[in-house]
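> sequence-free structure coming up:
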């Protein structure tokens, strides 16, 4: 079998797209190892095509679209193909997926810059492409009404361009065909996917008169699809940024830099609340030293309520203290009065206990209690003689 890299560049690109088409067209499961192997091999071929285009100097910043030949226009879609294939790879873990999405964004952005520089787009499309080139405007409009209007405009433009291309290539593609199918229709037939004939290796010897117009329509269609794909990549990157990393990757001791979100706590109201003790939150005089949240008692908290509290938690990270911890701290500070109630009312007084112990005749403790009771009664008798009733009321005698 001849080396495919020895083929002319259009045939090499066509053969690569023929190989990738079943996966891009969702005819094969994307998660299967065979599909990922085909995508990896296809990416190597596509990056080789991109390097060959750069080394041959097919595109230049000083040219316009009118200066490009009909066969060169189709290679402007190489960046879009790379972005599309990169977005379908990287299913092996968090780090791999993030890297593939970033490479996909880079490829999409290079495609937008190329077709914008050559003036392929209409004024409205050019304005959208310029806004998308700004990294701060990468995301879709925040306002729901503007977001809906942008999606409607993109859908209408995509439908219109698909119908024009389908009408220009009757019998080859239809309006629902995958864009890669449209690209293949504009490239020469690959010898491995065409009937054996003496003309199968010729490079599009007789291009159609409308090939250039169809290629420009296809590039505008890919521009519209790129805007939607960049929005999808942005949303997935945001989800991955807030998701935990792969445990296997984190335990392997890789030297990958930690995510920015794990180190950036500037948006938090406080540092981690796990290190605070109750006495660091409330002073000895009862003054609150630091804002904190009182949680329900853990002994009375059901599993359902506990799991709900862990999921639907607030955005801030204040120190927390359960009811049990709060009461223990109040007891330590002496602010909790124990006793009282009916049990305290029914309990015997000290005098009654002393009288009961004094009734134990013949015992040492009974004699001591009887002596103590007599001394107490003598003390109160003397106190009554020395302090007559009303003797201390010298303020309001009348």
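Okay, I see it. None of these values were measured; they are calculated from a predicted model.
> From here on, just use CA atoms for contacts and neighbour counts.
Will do.
> Look up how far residue 104 lies from the nearest residue to residue 293 once chain neighbours are set aside.
Closest residue in space to residue 293, ignoring its immediate chain neighbours: residue 320 at 4.6 Å, by CA to CA, 6 or more residues apart in numbering. Relative to residue 104, residue 320 is positioned 43 Å away (CA to CA, to the nearest Å).
> More neighbours: the two, which one.
Between residue 320 and residue 104, counted using other CA atoms under 10 Å, the more crowded position is residue 104 (26 against 18).
> List the buried residues for the host helix or strand of that one?
Assigning secondary structure by DSSP states H and E places residue 104 in helix 94-117. By 16 or more other CA atoms under 10 Å, the buried positions in helix 94-117 come out as 94, 97-117.
> can you check stretch 36-44 too?
So for stretch 36-44, counting by 16+ other CA under 10 Å, buried means 36, 39, 40, 42, 43.
> want to compare, so here's the second one:
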């Protein structure tokens, strides 16, 4: 059977097997072998998606109960593509993230259309879209609850794998009525787990895309600056001017073969400069005399003139009877005060005891 004659189930199973092997692979994610498998699985799921649309397996008017058990697993196609584009390592990480988000969004839209999304998943998605603020305790509680739910779903999937004897989401044997019910629950559990993983991946994508856009804008700005600098350097070289980028390069020749300066320099008398350094005294020499310094300080107003002599006591005129009488009364009052207050009398209390 040629590749073109493969059925949808065969293409899907082959692509899913590669994807599951990548999940457990010990290869480096940027290795050629790993990336080759990523691209191979992407191509397979893209073919599966095209065939699903051509066959019109899913109608917008159908609910989960209306979809056949064998066809349910093909709803995982968009989820697998979203996961695989996250694993791609290329030069355009932003494009890969955008493609991954587009596939995840399509997968969630399909699940909502066919009434597979639970009320808890819808509430969580609404919070992601609106970016509703939460306190630390609420966020921690949600993380713990989602971690427990993820662990429980993984354990249930492992149990189904043991019961059905399969390692993928498909079952190739004949399904009895009892086995079909178990297989349907198994596929629905796969879809619930894929919805859970999708919401977690979308959180990371929403955080990474803005950072990548900022990096692209910064690189574009730097590229524009480098282009302007290159143009300016070319103009400077034509004009014979020194390149600014080499100003601080203090080594190498001063001029190029054409006689143009390669770095700034000052022409000096080296011998005279060395002599000044050798015969210089060890201390700093004064730059002005004391008289010059005092004159400068006086001009600045830092010294006040006058006020160095004691004021002369004004003597009373003998012909001025009022002045003479005032001086006499003042002298008598002073004598009376000294009689009433002998010298040292105020310290006697300090010497008691």
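Noted; the coordinates are in hand. Keep in mind the model is a prediction, meaning the values are calculated, not measured.
> Structure 1: strands as residue ranges?
293-295, 320-322 (DSSP state E).
> Please identify the deepest-packed of the ones you listed.
The highest mean neighbour count among the strands of structure 1, using mean count of other CA atoms under 10 Å, belongs to strand 320-322: a mean of 18.
> Which part of structure 2 matches that strand?
Per the alignment by TM-score structural alignment, strand 320-322 of structure 1 matches no residues in structure 2.
> what helices or strands is that strand leaning on?
Packing partners of strand 320-322 of structure 1 (3 or more CA pairs under 8 Å, 6 or more residues apart in numbering; DSSP states H and E): strand 293-295.
> now the strand it packs on: which residue numbers in structure 2?
Counting by TM-score structural alignment, strand 293-295 of structure 1 falls onto no part of structure 2.
> helices or strands up against that strand?
Here strand 293-295 of structure 1 touches strand 320-322, helix 323-332, going by 3+ CA pairs under 8 Å, 6+ apart.
> would you turn these into TSV with distance to residue 249 of structure 1?
As requested, those are exported to TSV (distance: least, CA to CA, whole Å):
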stretch	distance to residue 249 of structure 1
strand 320-322	32
helix 323-332	38
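> Which among these is found nearest to residue 156 of structure 1?
Closest to residue 156 of structure 1 of these, according to CA to CA: strand 320-322, at 53.2 Å.
> Run the chain-centre distance for the closest one.
Strand 320-322 of structure 1 has its C-alpha centroid displaced from the chain centroid by 28 Å (CA atoms, centre = their mean, to the nearest Å).
> what ranges do the helices span in the stretch 201-350 of structure 1?
211-242, 247-251, 260-263, 278-281, 303-311, 323-332, 341-346, 350-358 (DSSP state H, counting those that start in this stretch).
> Export the buried residues of stretch 36-44 of structure 1 to TSV and append columns for distance to residue 160 of structure 1.
Formatted as TSV, the buried residues of stretch 36-44 of structure 1 follow (distance: CA to CA, whole Å):
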residue	distance to residue 160 of structure 1
36	33
39	30
40	33
42	30
43	30
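> List the ones among these that fall in helices.
Among the buried residues of stretch 36-44 of structure 1, the members found in helices (DSSP state H) are 36, 39, 40, 42, 43.
> Name the nearest of those relative to residue 246 of structure 1.
So of these, ranked by how close each gets to residue 246 of structure 1 (CA to CA), first place is residue 36, at 19.7 Å.
> State the distance from residue 87 of structure 1 to residue 98 of structure 1.
For residue 87 of structure 1, the distance to residue 98 of structure 1 equals 10 Å [CA to CA].
> and if you look at residue 42 of structure 1?
According to CA to CA, residue 42 of structure 1 and residue 98 of structure 1 sit 20 Å apart.
> next one: residue 366 of structure 1
87 Å.
> Please apply the same query to residue 110 of structure 1.
19 Å.
> before we move on, what about residue 213 of structure 1?
37 Å.
> ok, now residue 383 of structure 1?
Distance from residue 383 of structure 1 to residue 98 of structure 1, counting by CA to CA: 91 Å.
> Single out the most deeply packed of the helices of the stretch 201-350 of structure 1.
Comparing these by mean count of other CA under 10 Å gives helix 211-242 as most buried, with a mean of 18.
> elements contacting that helix?
Contact here means 3+ CA pairs under 8 Å, 6+ apart; on that basis helix 211-242 of structure 1 packs against helix 70-73, helix 94-117, helix 144-168, helix 179-186.
> how about those in CSV, adding distance to residue 241 of structure 1?
Listed next are these as CSV, based on distance: least, CA to CA, whole Å:
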stretch, distance to residue 241 of structure 1
helix 70-73, 37
helix 94-117, 9
helix 144-168, 23
helix 179-186, 30
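> Tell me which of these lies nearest to residue 345 of structure 1.
So among these, helix 94-117 is nearest, using CA to CA, at 67.9 Å.
> Run the chain-centre distance for that closest one.
That offset, for helix 94-117 of structure 1, works out to 19 Å (CA atoms, centre = their mean).
> Could you do stretch 211-222 of structure 2 as well?
13 Å.
> any residues touching it, and which ones?
93, 94 (CA atoms under 8 Å, 6 or more residues apart in numbering).
> The same query, at a cut-off of 10 Å, please.
Contact partners of stretch 211-222 of structure 2, identified using CA atoms under 10 Å, 6 or more residues apart in numbering, comprise 92, 93, 94, 97, 209, 210, 223, 224, 225, 226, 227, 228.
> In CSV, list the residues you listed along with distance to residue 9 of structure 2.
Shown next, in CSV, are those (distance: CA to CA, whole Å):
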residue, distance to residue 9 of structure 2
92, 32
93, 31
94, 32
97, 28
209, 34
210, 38
223, 49
224, 51
225, 54
226, 54
227, 54
228, 57
